[in-house]
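> Build me a model from this:
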Amino acid sequence: MTTVRGKFISLEGGEGAGKSTLLAGLRECIEGHGIELVLTREPGGTGIGEAVRSIVLDPLHHGLAAETELLLMFASRSQLVREVIEPALRAGRWVLCDRYVDASYAYQGGGRGQPVERIAELERWACDGVQPELTLLLDLPVAVGRARAAGRGDADRIEVEADAFFERVRASYRERAAAEPGRFRVIDASQTPAAVLLAATRALTPLFGEAPR
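The predicted model follows:
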């Protein structure tokens, strides 16, 4: 019997958008439909990826060049695609990823000023055509998100950036969502966690109709 390919969902958003809370709710929802789910994150998700994460987010590495950061993100992503995401999808499992390629367009592109064409070329090379069926973008004003994130403990290398950086990140995310309305669902993350989860689960409904039971 041929295995039905799994579904790939990515979750995007700026600092303090509530991704961690939503991930827990989405996991319960998806597994409640009897679907085997792989939950992963970027950068990270593999042994190599987690090592890259420690480099990229360590505040001591403040001298990391924007080009180096971009390449490290795609090195981690390439490993994640080949070691985790693609094998899971082939086996019929769903994958829910905390950030994926759109994060590089937003953070390294919008935030750091890396050319979109450069990021797109890296995507073609590193991701082997693996793209989410659905991307949930948690959107909220930068000031609100940063206020939320301030209570989480010590800031990492990216979280210490100025508001202007995160305004560019948000703008880039919103531009990508507007350019690909068929893949993106933009969710107002200033709502209550329950309202955010409801909006997200409604966005998943078309995928459940195609899922094996």
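> contacts and neighbour counts: CA atoms only from here.
OK.
> Would you state the helices of this structure in chain order?
With DSSP state H, the ranges of helices along the chain come out as 19-32, 47-57, 66-80, 86-90, 101-103, 116-126, 142-149, 163-179, 193-208.
> now what about the shortest one, what contacts it?
When contacts are taken as CA atoms under 8 Å, 6 or more residues apart in numbering, the neighbours of helix 101-103 outside the stretch itself are Glu12, Glu123, Tyr173, Arg176.
> how about the nearest residue to Asp188, chain neighbours excluded?
Closest residue to Asp188 apart from its sequence neighbours, by CA to CA, 6 or more residues apart in numbering: Asp139 at 5.3 Å.
> number of nearby residues for the one you found?
By other CA atoms under 10 Å, the residues close to Asp139 number 23.
> compare with the first, here's sequence two:
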Amino acid sequence: MTDDPTRPLTVPRAASAGGPGLFVTFEGGDGAGKTTQASMLEDWLGSRGHTVVRTREPGGTEVGVRIRDIVLHHRGHIAARAEALLYAADRAHHIETVVQPAIARGDVVIQDRYLDSSVAYQGAGRVLDADDIRTLSLWATGGLLPDLTVLLDLDPAAARRRLDADDKPFDRLEAEKSEFHARVRAGFLALAVAEPRRFLVLDATLPADELARHVRAAVFARLS
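The predicted model follows:
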């Protein structure tokens, strides 16, 4: 089979997702460009006839929107374990009602954040046990792992400059101190080292078009 990523694609059974579709997640610190790359991938796949479900965590369902408002915009203190459980509750409902049905239909699911964000943010960032956080998310989702996880790696200082340039209010996690974001970045990179077959790690300072080419090639390889 040709390795030309511009050809129309066919979607075989996805081993990780356990259905005929494909499950792709984007991870990385705030400001790394996940939304931009997810949108570019959605457009590329859609132009080639694929049915794409674009979603996010938290907030990919009506229930998730309410949880997102709590975990990202609640003005008071939220205990670290309570925060982790809220993310897991959102994830359990989201996977059962949105992601798994899409995979079963043969759709390509493109998702902004998944369980790796919980391991990085609540595990490394909040200094909880990373294995406990991962086990919690795997239980909540019935063990579902993505077929491909794109990690956009960016130095926290550079990420903060991007966020500052957006001139938007910071949410609870974006407003955390630099030490927190350094731990989150280290947590993401450790996950990528542990699962190199699932992760594609990209330098988020590269031009968006160049990043998109790498992403398309990796998605094509898994669809082929």
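> on that earlier part again, Provide a list of residues in contact with the residue nearest to Asp188 of structure 1.
Gly13, Gly14, Ala17, Arg170, Val186, Ile187, Asp188, Ala189, Ser190.
> got the residues you listed as a markdown table, with distance to Ala143 of structure 1 columns?
Shown next, in a markdown table, are the contacts of Asp139 of structure 1 (distance: CA to CA, whole Å):
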| residue | distance to Ala143 of structure 1 |
| --- | --- |
| Gly13 | 14 |
| Gly14 | 11 |
| Ala17 | 11 |
| Arg170 | 11 |
| Val186 | 18 |
| Ile187 | 17 |
| Asp188 | 14 |
| Ala189 | 13 |
| Ser190 | 11 |
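> Would you point out the most distant pair within the residues you listed?
Longest distance between any two of those is 14.0 Å, between Arg170 and Ser190; criterion CA to CA.
> Map Thr205 of structure 2 across to structure 1 for me.
Aligning on TM-score structural alignment places Thr205 of structure 2 opposite Ser190 in structure 1.
> distance of the closest residue to that match other than its chain neighbours from Asp188 of structure 1?
Excluding the flanking residues, the one nearest Ser190 of structure 1 by CA to CA, 6+ apart is Leu140, at 5.7 Å. According to CA to CA, to the nearest Å, Leu140 of structure 1 stands 6 Å off from Asp188 of structure 1.
> Of these two, which one has the most company?
Per other CA under 10 Å, whichever of Leu140 of structure 1 and Asp188 has more neighbours is Leu140, with 20 against 16.
> That one maps to what in structure 2?
Aligned counterpart of Leu140 of structure 1 in structure 2: Leu154 (TM-score structural alignment).
> how deep is the equivalent of Glu86 of structure 1 over in structure 2 tucked in, by neighbour count?
Taking TM-score structural alignment, the alignment pairs Glu86 of structure 1 with Gln100 from structure 2. Gln100 of structure 2 has 21 neighbours, counted by other CA under 10 Å.
> got it, and the one 3 residues further on?
Counted with other CA under 10 Å, the neighbours of Ile103 of structure 2 add up to 21.
> same deal with the one 10 residues further on?
Applying other CA under 10 Å, we find 23 residues neighbouring Arg113 of structure 2.
> still on that earlier bit, Arg170 and Ser190 of structure 1: which is more packed in?
Under the criterion of other CA under 10 Å, the comparison of Arg170 of structure 1 against Ser190 puts Arg170 first, with 23 against 16.
> show me what contacts that one?
If you count contacts by CA under 8 Å, 6+ apart, Arg170 of structure 1 has them with Gly13, Gly14, Ala106, Asp139, Val142.
> Next: Gly123 of structure 2.
Counting by CA under 8 Å, 6+ apart, Gly123 of structure 2 has contacts Asp129, Ala130, Asp131, Ile133, Gly187.
> Now with 6 Å, please.
Counting by CA atoms under 6 Å, 6 or more residues apart in numbering, Gly123 of structure 2 makes contact with Asp129, Ala130.
> Aligned to it, what sits in structure 1?
In structure 1, Gly123 of structure 2 lines up with Gly109, judged by TM-score structural alignment.
> Tell me the buried residues in stretch 197-211 of structure 2?
For stretch 197-211 of structure 2, the neighbour count (16 or more other CA atoms under 10 Å) marks Arg198, Phe199, Leu200, Val201, Leu202, Ala204, Leu211 as buried.
> Which residue lies closest in space to the last one, excluding its sequence neighbours?
By the measure of CA to CA, 6+ apart, the closest residue to Leu211 of structure 2 outside its immediate chain neighbours is Leu202, 7.2 Å from it.
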